[in-house]
Structure formats: structure tokens, C-alpha cells
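Q: Got a predicted model here, sequence first, then my questions.
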Amino acid sequence: MIGVVADDTTGANDIGIMFSKSGYKVKVLTFEENMEIVRDADVVIIDTDSRLDSPNTAYDKVFKATKILQKAGCTMFYNKTCSVFRGNIGVEFDAMLDELNEDFAIISLSFPQNGRTTTNGIHKVNGKRLEDSEFFHDPVHPMIESNLESILKKQTRRNVTSIYLETVRKGPEELKKAIEKAKNDYQYVIIDGQTQEDLTIIAQAAAGFRVLAGSSALGEELPKVLPKSAFPNLASTVSIKDSNGVLIISGSLTPQTKEQTKELIESGVFSIVVDSRKILDSNYQEELDKVYNEAKLRLRDGQDVLIMAENNPIIVKETKEIGKLKGFSELIISKKISGFLAAVSKRLTDSLDLKRIVAAGGDTSGTVCRHLEIKGNYIVKEIDTGVPSGLVIDKEMLIVLKSGSFGKKDFLVKAVSHLKELTTS
């Protein structure tokens, strides 16, 4: 059994679908201390939701999650991070190695299908260096440089090195030799990759090592060089009824999600834009009641409803100014907006018994899941690269949890259609 620790909810599902579409049965679980794991899948992923935590909290969560996976009988481990290295990267890698009493991990950040490539240690997004991409503007973890080795060295006490593309393309045997050589003097080795073929070579070379880390993309190639699954295909067994419309929640302000919500609205889906300024003042409950009542009427009539955070730059700026006056950081403001969207989701789900929900944005997805008391899900089927549908564990519910920067322009339209195909009214 493979054990994965992921630092956010959408990332957990992202790597889950990579293993799943290669034939493995996968389940994603929300981290809880002293949780027990039932061995009914090839891959168990624990979502620590630690990307926005303090380094000490992130270390503690990953250390404990790794211990839980080891106790459950996992023999291979994967530390899933953001594909652009945002978050508590170094301390989370260290936490996994410390708990396992290991001192070496292979790292691959490349995700060619989503435009992430690494060449000579320099990481790019759709051809742009990290500091020239939209991730330079991340409010919590701005990416101000592109050299992965340099980024990681600032976050770990262990030694870091890189293996470049020239070596990768000599084939798996030569790459494995380079990895073994690096292991003598370094604890982390970051490996270049530009194409899916490069990832195939990395998987072949890395399959015998106990700890891997990085983006989800390598998870698609690993099952090809590991034992086959003995579990049945979950997608063929899903049977859920729901006469309500599909609820779509969007808290992400990324360009990708903006395009996706625009496309969804243009397709005819009814939208409710939340005034984020009111979330921060005394009008919170009034705004909550207004959004809830309007959405409830539509959903009950079978209409799909999008509830989204305001993405107008002027309103976003005014919201930040209000928050600043109240002493809130941008992280706190973001979490308050996610909390509002999750509270609406919870109220609607409880009153209408909703069984189909789409959430856009990593923090939004995690917050929605916590409010709905979702402890985890089985991966069902990939909708778009890195974004699957999930069957909630111990609940009759289907969810789609999307990272803000993932998915094509029509993703949300496809996600709604996909959930309808899996259910009947």
C-alpha cells in the first residue's frame, strides 16, 4: 500500500486521480490525530490541509500523518506538494523523513499536462519562470524565484542537489545510477522533467526508493512499474439520486477560475455573487441569509447554482482595505471568505439534502469539506487533468474539488455535466 501526505484538499485529489486512472483504487482522508485506516485501497492519501499553517504546525501534522500511514502498513511514501513549490515545503519533507527514520527522498515537480516543467533546476509555468508567472502575486507564498534547489535549501536543514534533463534522457538505468550517487552526500535530489516521457523514466528509476515527493504527475507513471491493483473499478458502482440542482462554490480569484466561472454563467447556470465587503462587517448574517434563501429556491427547483466570491478588482481592493482597517492579514481575509462560502454550503446541504457539490479553490474546497464534515472520499473519475470526482466516505454524496489554477476554460461546465451523469433524479 502506498501512503501519501498532501498539503491541501485539491492536491490530495489531484494525486489521487493520477494513481486512480492508472488502475489503482484510491481514497483520500482528512487528517485527524489517532485516526484508524481501513485497508481497502491501493493508495491512501491523508490531506493535512497544512499549506497555509505555520511551519511548526505543518511539521507536526505531516509527522503524525506519516506515522498513521506507517502504522496502517504502507511501504512506500509520497509527500505531495504544490506543483509550484508554495507552502511549508522543507519542513513537511523533513517531517516525513524524520518519522520514517529515513534520510533520502526523490523530488519531481514537473507536471507537463498542466504546464509545469523543470529544466536545469529552473521551474516554469506555461513557459514562464515562477517569478514571472501569476504565482509571484500569491498573497501568502509569493514565488519570487524559480530555482527549486535554492527554494528548498532555504527551508530545510538537509542537503539538496539536482539532476538535470541531460541525465534523465539517458534512460532509467543511468538516472538510477545518478540517484544512487547523489544519495551518498545529499538527502534531497530534485529531478528535471519537461515531458510525460521524462516522468516515465523518472518513475522507472525511482520505483525502488521508499520516499518520493513533489507534484502529483509522477503518480500517473508509478503504477506502470509497480504491482497491479486487485480492487474493482469504483466508477461503475456509483448510484446516487438527487432531484436538486448542482451547487457550485467558487472562492478562487485565479485567472483560470475566473474564466471557468464566466463560461459557466454564459452556459446558463444561475449565479450569486457574494459581496465580500459585507463578510467583514456587521452585514455578515444579512448577506448569508440573502445568499442562502436565493440559492435554496433555485436548487430546490432543480436549477444548478453558482455561488462565487466577488472577483471584480475594485471590490477585491475595497475588501482588503476594510480588512486592513480591522487588523486582518490577507490570509485571514481569504479564510473569512472561504468560511462564509462553506457556511452557505453547509446550510443548503442540510436543508435540501444536496448530494452534488463542486468547489473551486484549494482553501475553499478544504473549508467546505470541514463544514460538511466530509472525512474523505474515494476517487471516482478524472474530469480534467488533475481534477477528479469523488464519492464521499460514509455519505451518499459526490464532490468535485478543484485547485484554483487547474482545469480548462470549460471545466466547471464539464464538472456539472459529469455529476449529473453519475446520478439520477
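A: Received the coordinates, thanks.

Q: contacts, neighbours, all on C-alpha from now
A: OK.

Q: From one end of stretch 353-367 to the other, what's the distance?
A: 19 Å (C-alpha to C-alpha, to the nearest Å).

Q: what's the spacing between that stretch and its chain's center?
A: Mean C-alpha position of stretch 353-367 versus that of the full chain (C-alpha atoms, centre = their mean, to the nearest Å) differs by 12 Å.

Q: Which positions in stretch 194-210 come out as buried?
A: 194-196, 198-207, 210 (16 or more other C-alpha atoms under 10 Å).

Q: ditto for stretch 40-48
A: Within stretch 40-48, the residues scored as buried using 16+ other C-alpha under 10 Å are 41-48.

Q: Reformat those residues as CSV; add distance to residue 304 and secondary structure.
A: Putting the buried residues of stretch 40-48 into CSV (distance: C-alpha to C-alpha, whole Å; DSSP: H, G, I helix; E, B strand; the rest coil) gives the following:
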residue, distance to residue 304, secondary structure
41, 33, coil
42, 35, coil
43, 33, strand
44, 32, strand
45, 30, strand
46, 31, strand
47, 28, strand
48, 31, coil
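
Q: From what I see, residue 161 and residue 189 are in contact.
A: Yes - taking contacts as C-alpha atoms under 8 Å, residue 161 lies within contact range of residue 189: 5.0 Å.

Q: These two: which is more packed in?
A: Neighbour count, other C-alpha atoms under 10 Å: between residue 161 and residue 189, residue 189 has more, with 23 against 19.

Q: Second structure for comparison follows:
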Amino acid sequence: MELGVIADDFTGASDIANTIAKGGLSTVQFLGLPDRPAPASCQAGVVALKSRSIPAGDAIAQSLQALDWLKEQGCRQVVFKYCSTFDSTPAGNIGQVGEALAERLGVKGVVACPAFPTTGRTIYQGHLFVGDRLLNESGMESHPLNPMTDSDLRRFLRLQTADPVGLVPWSVVRRGGAAIRKALDDAAAQGETLVIVDAVSDDDLYAIGEALDGVPLLTGGSGIALGLARNILKGGTATAGSGSFAPVSGDEMILAGSCSNATRGQVERHAARHPTLRIDVGAVMDGRLGPEDILAFAREHRGKAPLAYSSSTPAEVKAAQERHGREAVAETLDRLFAEAARRLVEGGLRRLVVAGGETSGAVVGALGLRSLAIGPEIDPGVPALSSTEKPLALALKSGNFGAPDFFEKALATLEGA
């Protein structure tokens, strides 16, 4: 294994696995901390953790275990992958995990770049934009678990770190890889462990990738991996590999737990042509709606691309959280979707689409899968996936990703259409 990734959620892991696989490396996504060696054909391994919203100490411990496993597989370069909208809170763990990994590897001047221009995430003067809006004005300020209230990544990340946070501005990035490399070295000399690096286009990410050739550690969104496979292939330590994705036909289901603007639009679009089941949070919390209701709905609408969703507006989410408690709502909905997915797959379901990072983590955990093969890209940042252990194809979508018709496209791609 040449390249390793530690991802803080399951959809983000699929996102960066997709980027690396498109770059030409045979890529496998491992679900949770692996308990066995990677297959010999694996050139890039992505360890998917569910660590984004857990206490920092737990996230650090899991991430360091993942790092040790990746090093045992021979990885010379490791990426700590988090969301391109930097989903966190002032008490979050992105900064603390990044510093812990850097300390274990004995490095400073480590890139922190969540930019993903293809989906509108860009960084300029250390500020993160979503489209033409600052992050904290993009809708992310209403995120039910990790509301983003500040677009200044240096200032925000500094709340989570022991060391000062540096910046490589776009005026340096535009001068290319050598200039970026010198700026990172200077940051390391000044004692800055994590360094925000501006990026407003894919060309910037390729220049950053050139600067990162051979460095032990980098952090960011999936875009930061754009140039990494090219570095490895150019260096001659690996040749272009092929994936082992296996399309699957059969019964299908869509589960949506994300409350993002993008997912709510996709649900509305899908509902115009397909059967949908709205999951009422109050009914779930009161025990009036459970997994058996989702199963009955799926059976009734078999073959019609049925969708069950809890996606709600920010006002509805806030009301439910105030009544039942934020963590209680999140945990109860995760258990609902996880149990429904487990029973659906046990009953013969073969194609499953899940929207939302937390929801995807809960579902995949309940299915007991160990690893996934990376298939064709459905929409930017979202690949088709297939289990390496059973006839099951999946799409795990970050809430903010995907075109309006994502759900239909995903089901078609999973069966090879």
C-alpha cells in the first residue's frame, strides 16, 4: 500500500476514495479499524471512522490506531480527511487529531486544506466559501450537529489546537509547488503544526499536490488528494491499478437522514416521481414509528425506488431538538435507519442509497461490512460502492453533495446502467 487515508466519516471516506481511484490507484475503503492486513492488490487504503462528532480524546485514539495500521501496510504518505465544509465546533476534534497525527510522525508545517472547487468549496485568505457565500452564511450555520459559525479557518482551527495555525495565501499558491513547499517549511520553522492553504481551483490543488510529493502527512477534504496518485505513479513506485467494483441488480431502497439544503431538494425531486415515506421525528421518539414501518413501506413499493427520509428544515430540526434533546434525536434516528437497513439487506435488498454522513456511518456499521470496492462516480464526490463480502451495492452521500436527480442516478449506477 502506497497511500493511506484516515477519514472522520463514511461518506467522506467514499469521497476521497473516489478521487484517488480516478487518479489511477487501486483503492479499497475499509469500514472501521481493520483487523487484518489489506489485500495485496490495494495501492491506496481509506480507513473510514465515525469520529467527526465524538469527544476529541476518542477521535485521537481511533485515528492513531488507524495510522499505526496504515504504516504497518507500508504507507509512506497519510491523509487525514475531513469534510470540505469543515464540519466541526469550537470544541471539535479536527485540530486535535491533526496535531496528534503530526506529533506521532514528527512533522510540522502540515497542510490543512478542505477546498473542493468542483462542489463550490474554495479557500481565500484563509476563509472558506461555499459557492459565493462565506461558510457561516451558507446554511452550514444551521447544521444540526456541527453548526459552522465562522468562515475564518485559522481562527476557528486555533480554538482546537495547542500550536499556532499558519496560512499559505493564494498569492503564494499561484506561484506553484516550489513556492508552496518553501512556505510550508517556513511555517514549520516557526512552530506552526497545521497550516491553512488557499485554493480556488483544481489547478491550485494540483500545485499543492506537487508541493506535497513525499511528505508523511497532509490534511483536508477530498480535493487535497487530486495530485497524490499522480505523484506516486510518476515516481514509479506503483503502476495504475484497476478497481473491483461489482454492479448488482435487485431490490432497492433510499434512506435519507441528512437535513442539508441539497438533500432536501433531492428528496423533493424524487418524491415527484417515486413513493416516499416521511419519518416524523416525534413519532419515532414516542415509539409510534419504527423499523418495521420502513420495511413495510419498502415491501409495498418494491421496484419503484422507494425513499424513506427524516430530512427536515432547520426550524423543524431545532424544534425537535428542543423537545427531545439534540443527541437523543440524532442517536434515535441513527438506530432507526441502521436497524431498517440491516433487516432490509437480510431480507434480500441488493441496492442501498444513504444520504447523510452520520446516517451512512450508522447504516454501514449495522450491516457489518469490512470493506468496499470503489466504482464509477455518480456525482462529484460520490462513487458507487460494492461490498467485497456479499452481493450488495451502495452509495453513501454526504448531505451537501449530488445533483437534484442524484437518487435516480445512484440506483442506476449501482446496477451498472
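A: Happy to help now that I have it. Predicted model, so just to flag it, every value in this text is computed and none were measured.

Q: where do the contact lists of residue 161 and residue 189 of the first structure overlap?
A: Jointly contacting residue 161 of the first structure and residue 189 under the rule C-alpha atoms under 8 Å, 6 or more residues apart in numbering are residue 182.

Q: What lines up with residue 401 of the second structure in the first structure?
A: Matched by TM-score structural alignment, residue 401 of the second structure corresponds to residue 406 in the first structure.

Q: did I read that right, that match in a helix?
A: No - under DSSP: H, G, I helix; E, B strand; the rest coil, residue 406 of the first structure sits outside any helix and is assigned coil.

Q: can you point me to the longest helix in the first structure?
A: Criterion DSSP state H: the longest helix present in the first structure is helix 330-352.

Q: For that helix, which outside residues touch it?
A: With C-alpha under 8 Å, 6+ apart as the test, helix 330-352 of the first structure has contacts from 139-140, 244, 249, 251, 276, 279-280, 288, 291-292, 295-296, 300, 307-309, 320, 323, 354-355, 363-364, 367-369, 371-372.

Q: Run the angle between the very next helix or strand once past it and helix 330-352 for me.
A: The element immediately downstream of helix 330-352 of the first structure (helix or strand, assigned by DSSP states H and E) is strand 356-360. If you take axes from the mean of the first three to the mean of the last three C-alpha atoms, to 10 degrees, strand 356-360 of the first structure sits at 170 degrees to helix 330-352.

Q: which bit of the second structure covers the helix or strand following strand 356-360 of the first structure?
A: Downstream of strand 356-360 of the first structure, the next assigned helix or strand under DSSP H and E is helix 362-371. Mapping helix 362-371 of the first structure onto the second structure (TM-score structural alignment) gives residues 357-366.

Q: Next: stretch 160-171 of the first structure.
A: On the second structure, the counterpart of stretch 160-171 of the first structure by TM-score structural alignment is residues 165-176.

Q: Now do the longest strand seen in the second structure: distance to the chain's middle.
A: Ranked by number of residues, the top strand in the second structure under DSSP state E is strand 371-379. Relative to its chain's centre, strand 371-379 of the second structure lies at 13 Å (C-alpha atoms, centre = their mean).

Q: same thing with stretch 302-320 of the second structure?
A: Distance, stretch centre to chain centre, for stretch 302-320 of the second structure: 20 Å (C-alpha atoms, centre = their mean).

Q: Buried residues of it, list them for me.
A: Result for stretch 302-320 of the second structure [16+ other C-alpha under 10 Å]: buried residues 302, 305-312, 314, 317-318, 320.

Q: among these, which are in helices?
A: Judged by DSSP H, those include 314, 317-318, 320 as members of helices.

Q: re earlier: heading C-terminal from the longest strand of the second structure, find the next helix or strand.
A: Proceeding N to C from strand 371-379 of the second structure, the next assigned helix or strand is strand 382-387, under DSSP H and E.

Q: Give me the neighbour count for residue 73 of the first structure.
A: When neighbours are counted by other C-alpha under 10 Å, residue 73 of the first structure registers 13.

Q: Show me what it aligns to in the second structure.
A: Under the alignment (TM-score structural alignment), residue 73 of the first structure pairs with residue 74 of the second structure.

Q: wait, doesn't its match sit right on residue 38?
A: No - the criterion here is C-alpha under 8 Å, and residue 74 of the second structure misses it with residue 38 at 10.2 Å.

Q: Hmm, residue 399 and residue 387 of the first structure touching each other?
A: No - counting by C-alpha under 8 Å, residue 399 is not a contact partner of residue 387 of the first structure; they are 10.8 Å apart.

Q: which residues are contacting stretch 57-69 of the first structure?
A: Contacts of stretch 57-69 of the first structure with the rest of the structure, by C-alpha under 8 Å, 6+ apart, involve 3-5, 31, 33-37, 44, 46, 48, 50-51, 88, 91-92, 94-96, 98-100.

Q: for stretch 402-417 of the first structure, same thing?
A: So stretch 402-417 of the first structure is contacted by 10-11, 114, 246, 252-257, 259-261, 263-264, 267, 358-362, 365, 383-387, 400 (C-alpha under 8 Å, 6+ apart).

Q: Now the buried members of the residues you listed.
A: Neighbour counting with 16+ other C-alpha under 10 Å marks 10-11, 114, 246, 252-254, 256-257, 259-261, 263-264, 358-362, 365, 383-387, 400 as buried within these.

Q: Give the closest residue to residue 232 of the second structure in space, chain neighbours not counted.
A: residue 238 (6.4 Å; C-alpha to C-alpha, 6 or more residues apart in numbering).

Q: do the same with residue 317 of the second structure
A: What sits nearest to residue 317 of the second structure in space, not counting adjacent residues and going by C-alpha to C-alpha, 6+ apart, is residue 144, at 6.9 Å.

Q: Where do the helices of the stretch 51-200 of the first structure begin and end?
A: If DSSP state H, counting those that start in this stretch is used as the criterion, the helices of the stretch 51-200 of the first structure fall at 55-71, 89-100, 148-153, 165-168, 172-183, 196-206.

Q: now these in TSV, with distance to residue 107 of the first structure?
A: Formatted as TSV, the helices of the stretch 51-200 of the first structure follow (distance: least, C-alpha to C-alpha, whole Å):
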stretch	distance to residue 107 of the first structure
helix 55-71	17
helix 89-100	10
helix 148-153	10
helix 165-168	13
helix 172-183	11
helix 196-206	10
